[in-house]
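Visitor: what's the 3D shape of this:
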Amino acid sequence: MPSLAPPLFELGHAEEFASSGRTLATAFSPRDESLAVYATNNVDPQSSQRTYPDVQPVYFASPQAAPVAERRTFISDTSVVFELVQNLSMVSQQENSNAFRVDDRPNVIRKLAYDYVNHTKEVWVYVTREIAKGQPRQYTPDHYRILYSCFSLFTLLYAPGTEAERIPVGEDLMEWLNTHYVEPSSEEGIQLSAQDEPWQNEAFWPYITRATVRGLSKATAFFLDILASKHPSPHLQRLSKSLAPLLTGHPRIQQFTAERDFAIASRRWKEKTKTLRLELDRIPEEARDDGFENWWDRISDIVGILEGRGEVIKRICEEVGADWKEVTAVWGVYVDGRLRRAELPDVVTAILDDMPSDPTDLEDAIQSSLLLGKPIQALSYAAQFDVWLAAHMADLMQALGLIENETTDSDIPLRDYYVLQYAEYMRLDPSCWRHTVSYLCTCGTVGHEMADQVLMRVALRLQTPKDSQTANEESARIRAGILDGVLKEVNATCFEHQREAVRRMVCRIAAQTFLREKNYGLAISYCASAEDWPGMGRIVDRVLDEYIINGPASFAHTVANIAPTLQSLRSQNGNNLNGVFIHRLRFAVRFAEFHQRRLNGELEDAALDVMDIFQEEIVPTSWWAVVLCDTLDLLRNNERFYFASEDAYLLMRKVEEIALQTTHGSGSDYLAILARTIKNGDEKLALQRVQMVRLALTRYYARCGVIDVGGKMSVFSK
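Guide: Have a look, this model is predicted:
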């Protein structure tokens, strides 16, 4: 507790904390693996006497740090390769697929594996450069170097491609070793080459011996040429002249188009090595030392390496500080030049008996497991080092058929187990949710269910920002219907991974948020996308409440952005609109258009709107009285006639039905909403308003008869 900031209690005051009536409680986050730790009551709060502050700190803990900076970029870049691997696996499972030939699959996997390798190399170089500039980074350069070396070795051994799988592996191993563990250093060679008599430097013979072990024949030949021209011993001069071309002429498998030619060249080269050994053995004992070093022993060691003498190679590697990896690579170059990948485990086992790997070094443990042909064990060590490495190696192993039948104790496929672990790690960073979902959706039912939970907890950020300038920009963006943010991405991700139920849930959540923001157009749009018709009904009720609470002007302004949404729904569904909910939506939009035209002075069009909504029968009976009352100013206008006599008759019929139903005790069905629009109104006042409409209609119809508007039809003759 003393290490917490601020500390919950001081060192040595634990008893005081307990006596204050508090204890510690924990709560796991539903979003990620983080844990909240906080102080709470350990007794009934009603019976305890508080001796602690009201405000108590909450401490957050996590099993590992969330990815940031270069790590987040690394996750994003490598996720692209992961998706390509999944696409390859999906295509290969389709019957009669012509996307690629069966023989091409190992080569495609090899290419994708090297994409991972290149990404690890790039991030290693980048972090190294940034650290050198004094810029702190989440992971050290050595961490990414280990990822680079281990994934390179995995690719070399398990994803060699169709051609490389059949050829000897020694040269590839040596190239891998020289790439990731550079020895001897270039600085040593430069320093020795600048000296007139470099053989008198104690680092001289270890340098050229190590260069020979690593197959750096040009470096060794350079110093042998110096010995041949400057060393005082004629014997060494002669031997150096013979040894230099022997080193540079060592046959390499890459130099031959056929393995048979390589084998023939190797036998001939071995014969030359035996000849040099005979020449070396004929040197007198007294001539084998130049007064500074026993050069004969050094040359004998180099010749012993070329001869492929295993005991000499192991001894030399121990003397120069090399480990089992170097012996393994040398074995495939000098001892058994035709060593295959399938034969490596036996060779490595024998080497490790004499030069065991370091079990406390995860890098060593991963690499030894890979070379021993134990991919499952390698995954276990990789997960301890970095779950990224375990997940992506396991994914490729599955694609290569190495672990396809392996499961955990919970019957989860081994590949899925490590990918799920990696996805859990990514959940520590909310911004990685897209990648998290992509990985989870490759892990069967369990993964899909976990992905659903991630998608439902993505922060949509739909609320209008509190900052005024930002809020105005956001409001304008939302009013324009441009949603190119997180919500759109969540929808797209749900479509991509066929998570329809979750997509609808997210749309319902978005609709509720837009409803709170009074952005009814988007609220209705997302309700329709979720096929949440009851939810749409509630939104329409809220829209109509705008009229009741704030009046016609506010109502018309608020509903202005709904019309495009309604048009889109009509075009998508044709005439098969979904029941009463969209029916009511049509009414709300048309009613708002009526009031907008009234406010704009377009009274003729407003009158047409009233007649259209009644003739199309989209006005709910509960709103008849409201619509009729809103036509009063049109009916009372003495300068213009906005309704034909038959239109007036239709409106009169509506008025008469309201009056009749009220008489029979159903007035609340027709007058409740109108009563809500009247201050301190009730059903009686609402009925009085309707009677005013009846009177206005009677007078209007009478005027129509006098000046012959709309024909000689009599309202009572009907």
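Visitor: From here on, just use CA atoms for contacts and neighbour counts.
Guide: Will do.
Visitor: so which strand or helix has residue 39?
Guide: Assigned by DSSP states H and E, residue 39 belongs to strand 35-41.
Visitor: Enumerate the positions of that strand that are buried.
Guide: Residues 35, 37-39 are the ones in strand 35-41 that count as buried (16 or more other CA atoms under 10 Å).
Visitor: next one: stretch 96-105
Guide: residue 105.
Visitor: same check, this time on stretch 310-323
Guide: Neighbour-count burial for stretch 310-323 flags 310, 312-314, 316-317, 322-323 (criterion: 16+ other CA under 10 Å).
Visitor: can you check stretch 232-242 too?
Guide: Neighbour-count burial for stretch 232-242, counted by 16+ other CA under 10 Å, picks out 235-237, 239-242.
Visitor: any idea how far the spatially most central residue of the chain lies from residue 392?
Guide: What sits nearest the mean C-alpha location of the chain, by CA atoms, centre = their mean, is residue 435, with 1.2 Å. As for residue 435, its distance to residue 392 is 13 Å (criterion: CA to CA, to the nearest Å).
Visitor: what touches both of these two?
Guide: Residues touching both residue 435 and residue 392 (CA atoms under 8 Å, 6 or more residues apart in numbering): there are none.
Visitor: quick one: contacts of stretch 23-38?
Guide: Residues from elsewhere that reach stretch 23-38 (CA under 8 Å, 6+ apart): 17, 39-42, 56-63, 424, 427-428, 454, 457.
Visitor: That should have said stretch 547-561, apologies.
Guide: Counting by CA under 8 Å, 6+ apart, 479, 518-521, 543-544, 546, 588-589, 592-593, 595-596, 599, 673, 676-677 sit against stretch 547-561.
Visitor: ok, now stretch 689-701?
Guide: Stretch 689-701 has contacts (CA under 8 Å, 6+ apart) with 625, 628-629, 632, 635-636, 645, 648-649, 651-652, 655, 715.
Visitor: What of stretch 196-212?
Guide: 183-184, 188-189, 192, 217, 219-220, 223, 227, 230-231, 292-293, 298, 301-302, 305, 320.
Visitor: again, but for stretch 184-194
Guide: 198, 201, 204, 207, 210-211, 219, 223.
Visitor: mind redoing it with 6 Å?
Guide: Under the criterion CA atoms under 6 Å, 6 or more residues apart in numbering, residues residue 198 lie in contact with stretch 184-194.
Visitor: ok, back up a step: mark which of the buried residues of stretch 232-242 are part of helices, please.
Guide: 235-237, 239-242 (DSSP state H).
Visitor: closest to residue 280 among those residues?
Guide: residue 239 (7.4 Å; CA to CA).
Visitor: Okay, and the residue nearest to the centre of the chain sits in which element?
Guide: Per DSSP H and E, residue 435 falls inside helix 433-440.
Visitor: Second chain to compare with the first, below:
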Amino acid sequence: MAVSQHLNLAPPLVHSGRVDELIQQGQTLSASLSPSSNSLAVFVTSTATRVQKADHSEEQPVYFASIDATPSSDRRLFVSDTSVIFAAFRNLMNAAHDESLEWLQSEKNYNIIRKLAIDYINHIKECWIHVSQPTGSLESSLQFSSDHYRSLYTCFSLFVVLYLPEFGLDDAPVGDDLMEWLNTHFIEPSTEEGDQLSGLERPWEDDTFWPYLTRATLRGLSKASVFFLDILSKHPSEDLQRLSKELKPLINSQPNLQNFSAERDFAYSSRRWNDKVKSLRLDLDRVPEEDRHDGFDNWWDRVSDIVGVLEGREEVILKICEEIGGDWKEVAVAWGVFADIRLRRQDIPEIVGQVLDDMPPDPTNIEDMIHSALFGGQPAKALEFAAKLDPWLAAHLADFMDALNLIETEAEEESGVSLRDQYTLEYADYLHSDSALWRITVVYLCSCGNIGKERADEVILRVPLQLRRRKDITVVSSEEERIRAGDVVGVLKEVNATCFEYHREEVRRTICRIAAQIFVEDKDFGLAVSYCASAEDWPGLGRVVDRVLEEYITNGPAHFARYVADIAPSLQALRSQPGSPGVFVHRLMFAVRYAGFQRRRMDLELQDAALDLVAMLHEDIAPKAWWGILLCDAVDFLQVDPTLLFSYSEAITLLQTLQEIFTRSEQNSGDDYLSILIRTIKGGEKEALDRLKTVRLWLARYFARCTVIGVGGKHVTERRSYAVS
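Guide: Here you go, the predicted model:
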């Protein structure tokens, strides 16, 4: 769809003809495209090369404009319903690439394609009927008129008649099919005219009688023609009575291809029928000149025109269509029914070219230009006009034309996009004007090769996931509850499903990383860990664990333990997941183990808690930055009397850990060991070391208690004395 080169802003930012004034003020108009739709913001900016002091007292307006009008509810229903057919057609085409190049020659495959095209026609027809209902409220809300959908209906139907006939009939005479199309979509003469004439006692005296009868004959409306020929039995002219009586069986018996099993039988019957028409012409010519007028009209000329149509005389058909207000379509279709009954589809462009020389199409009527291009065997030109009428029509016609090799299928060297993809991408841009249609937009984009898939990635990445907790409501929706319980539901589920369907793995991982960040901000750490793992975002997993550990520092052990309870179930799955880096899983393992230690401590399961604490140090699970915290936690267990919660060897482990911290601090590596403790006590390195000196004192007392009750030996006592000196 061609984008307009102008945007009309109300009120205008710059009046017509006064752009120079804006430039003289050092300003220009700028626009910024929206990342979530094809809308844009228009605003005034400065063109100065240097930043000058700006007067902010006057606010500058920002205009929000859309390249395309957002689809209304009825239009959204139309594009949604037809997208299902599009998806089915693309599945068929994708499957065809895995088969031989002659797949279209299969009757089964061809019939499926034709059925899908007819499905489009039926949906257009239903929409046309719906919007044609005489309901005031409906009419006022319509984005496209009923006439717009009628145009889509005529164009798509004509395409099927000309380019997708029934299997095996592509080389059959096409006249009857075209006449059926013409009578279906462009009804002439009208039923009202017939009703009015039938109510007259002497209808042949009405100015519309003979044009009505002639056009009914030209359109192959045998019942209407025979009805008014019967009325002519009451005409005062005996010659006309006789001739009308002869005309009736001729009009009723005109051969129709659909009534014959073989074309040769149809041709033979048509020749015999033409002989009868010639006989009628001879009979007509015998009428004396003085008897050819009834006082109101020259009935003989009128009947002669009708017989001329039956004879297939091109000049008569052209003259009649001009007189009755017909157009080139009526001439071209009548040509195939009367002048050349064996007219093939491949011969239509030549015939239509001759007709258009005398009766050109209406250049102001896009529908008529599409018809002329399709009749003229110019599919690519038809797409140009279809894009102006409706991007939907151009995209879906191009889809079939590409499959039938009616247009160039190779990508253009400069753009890298084929003609089919060009119109599909333009239609996807139109859909992108409505962010609610992102799923359908992605379907169309992903059918356009790598370029389309890359654009689809950008659409998917900008779909609002709606995961954030609502702080302005007290009642949580069931969908949000399910999300918080770990279910992949709602928009997130649809985004994931779309990524899997179109193999957009990198996008899916990015979406998971985005979801994880949102969950971290809402402190849903269990979900954050799950989505980091799904995205294989191991640094992100490390950041989540750091945020969980941060809860201990800022809010204490109770909050910390509660948050870790949500992430603990993910630990086992991560440890068994191939490719998961041990360093990040190790950090998560510490958080889980330390939270378990805190829970046991708060539940007064002191013996088990003490074992956990030493195990985290002994098994090298605890990061060095947390050693100081663990040692400070150990004080409560060292003070328990008379029970010794640590064995002698476990106490030695605590002492060795403490000694390493002091040693490294003296070597200017204190930040590696004391950073968490410093933040927890809200002091500096000196205060942290002073706190650890308290731990050393309690360890010394603990070893003394061990000596009193006879735990350990002489060598142990000597070692202890050296360590605590």
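Visitor: Check the contacts of stretch 547-561 of structure 1 for burial and list the buried ones.
Guide: Buried among those (16+ other CA under 10 Å): 518-521, 543-544, 546, 588-589, 592-593, 595-596, 673, 676-677.
Visitor: In helices, which of those residues fall?
Guide: Short answer: those in helices (DSSP H) are 520-521, 543-544, 546, 588-589, 592-593, 595-596, 673, 676-677.
Visitor: what's the most distant pair in those?
Guide: 521 and 676 (24.8 Å).
Visitor: Going along the chain, name the strands of structure 2.
Guide: Assigned by DSSP state E, the strands in structure 2 fall at 27-33, 39-46, 63-66.
Visitor: right, so of these, which gets closest to residue 516 of structure 2?
Guide: That would be strand 27-33 among these, by CA to CA, at 27.5 Å.
Visitor: how much does that closest one stray from structure 1?
Guide: Compared with structure 1 after fitting, strand 27-33 of structure 2 has a mean deviation of 3.6 Å; criterion: mean CA distance after the TM-score superposition for structure 1.
Visitor: What residues sit buried inside that strand?
Guide: Result for strand 27-33 of structure 2 [16+ other CA under 10 Å]: buried residues 27-28, 31.
Visitor: Ok, stretch 665-684 of structure 2 next?
Guide: For stretch 665-684 of structure 2, by 16+ other CA under 10 Å, it's 665, 670, 672-678, 680.
Visitor: Residues in contact with that stretch: which ones?
Guide: Under CA under 6 Å, 6+ apart, the answer for stretch 665-684 of structure 2 is 553, 624-625, 628-629, 688.
Visitor: and what of stretch 439-447 of structure 2?
Guide: Stretch 439-447 of structure 2 is contacted from outside by 428, 431, 452-453, 456, using CA under 6 Å, 6+ apart.
Visitor: That one corresponds to what range in structure 1?
Guide: Mapped onto structure 1 using TM-score structural alignment, stretch 439-447 of structure 2 spans residues 434-442.
Visitor: Now which residue in structure 2 aligns to residue 499 of structure 1?
Guide: Using TM-score structural alignment, residue 499 of structure 1 pairs with residue 504 in structure 2.
Visitor: Quick check: the nearest residue to that match once chain neighbours are set aside vs residue 102 of structure 2, distance?
Guide: Spatial nearest neighbour of residue 504 of structure 2, excluding adjacent residues (CA to CA, 6 or more residues apart in numbering): residue 457 at 7.4 Å. Counting by CA to CA, the gap from residue 457 of structure 2 to residue 102 of structure 2 is 34 Å.
Visitor: likewise residue 42 of structure 2?
Guide: As judged by CA to CA, residue 42 of structure 2 and residue 102 of structure 2 stand 52 Å apart.
Visitor: related to what we said a few turns ago, inside helices: which ones of the contacts of stretch 196-212 of structure 1?
Guide: Of the contacts of stretch 196-212 of structure 1, the ones assigned to helices by DSSP H are 188-189, 192, 217, 219-220, 223, 227, 230, 298, 301-302, 305.
Visitor: now the residues you listed: which count as buried?
Guide: Burial by neighbour count, 16+ other CA under 10 Å: within those this picks out 189, 192, 217, 219-220, 223, 227, 230, 298, 301-302, 305.
Visitor: Pick out whichever of those sits closest to residue 463 of structure 1.
Guide: residue 189 (65.4 Å).
Visitor: And the closest one, what's its match in structure 2?
Guide: By TM-score structural alignment, residue 189 of structure 1 lines up with residue 194.
Visitor: Residue 353 of structure 1 now?
Guide: Checking TM-score structural alignment: residue 353 of structure 1 goes with residue 357.
Visitor: gap between residue 499 of structure 1 and residue 484 of structure 1?
Guide: 20 Å.
Visitor: Likewise for residue 338 of structure 1?
Guide: Distance from residue 338 of structure 1 to residue 484 of structure 1, by CA to CA: 59 Å.
Visitor: what about these two, which has more around it?
Guide: residue 338 (20 against 10; other CA atoms under 10 Å).
Visitor: quick one: what's aligned to that one in structure 2?
Guide: Under the alignment (TM-score structural alignment), residue 338 of structure 1 pairs with residue 342 in structure 2.
Visitor: Wait, that match touches residue 173, no?
Guide: Yes: assessed by CA atoms under 6 Å, residue 342 of structure 2 is found in contact with residue 173 at 4.8 Å.
Visitor: counterpart of stretch 110-129 of structure 2 in structure 1, which residues?
Guide: Aligned using TM-score structural alignment, stretch 110-129 of structure 2 spans residues 106-125 in structure 1.
Visitor: quick one: the matching stretch to structure 2 mean distance?
Guide: Averaged out, stretch 106-125 of structure 1 is 1.7 Å away (mean CA distance after the TM-score superposition for structure 1).
Visitor: helices and strands around the helix ranked longest in structure 1, which ones?
Guide: Ranked by residue count, the top helix of structure 1 under DSSP H comes out as helix 105-132. Counting contacts by 3 or more CA pairs under 6 Å, 6 or more residues apart in numbering; DSSP states H and E, helix 105-132 of structure 1 is packed against helix 141-158, helix 161-164.
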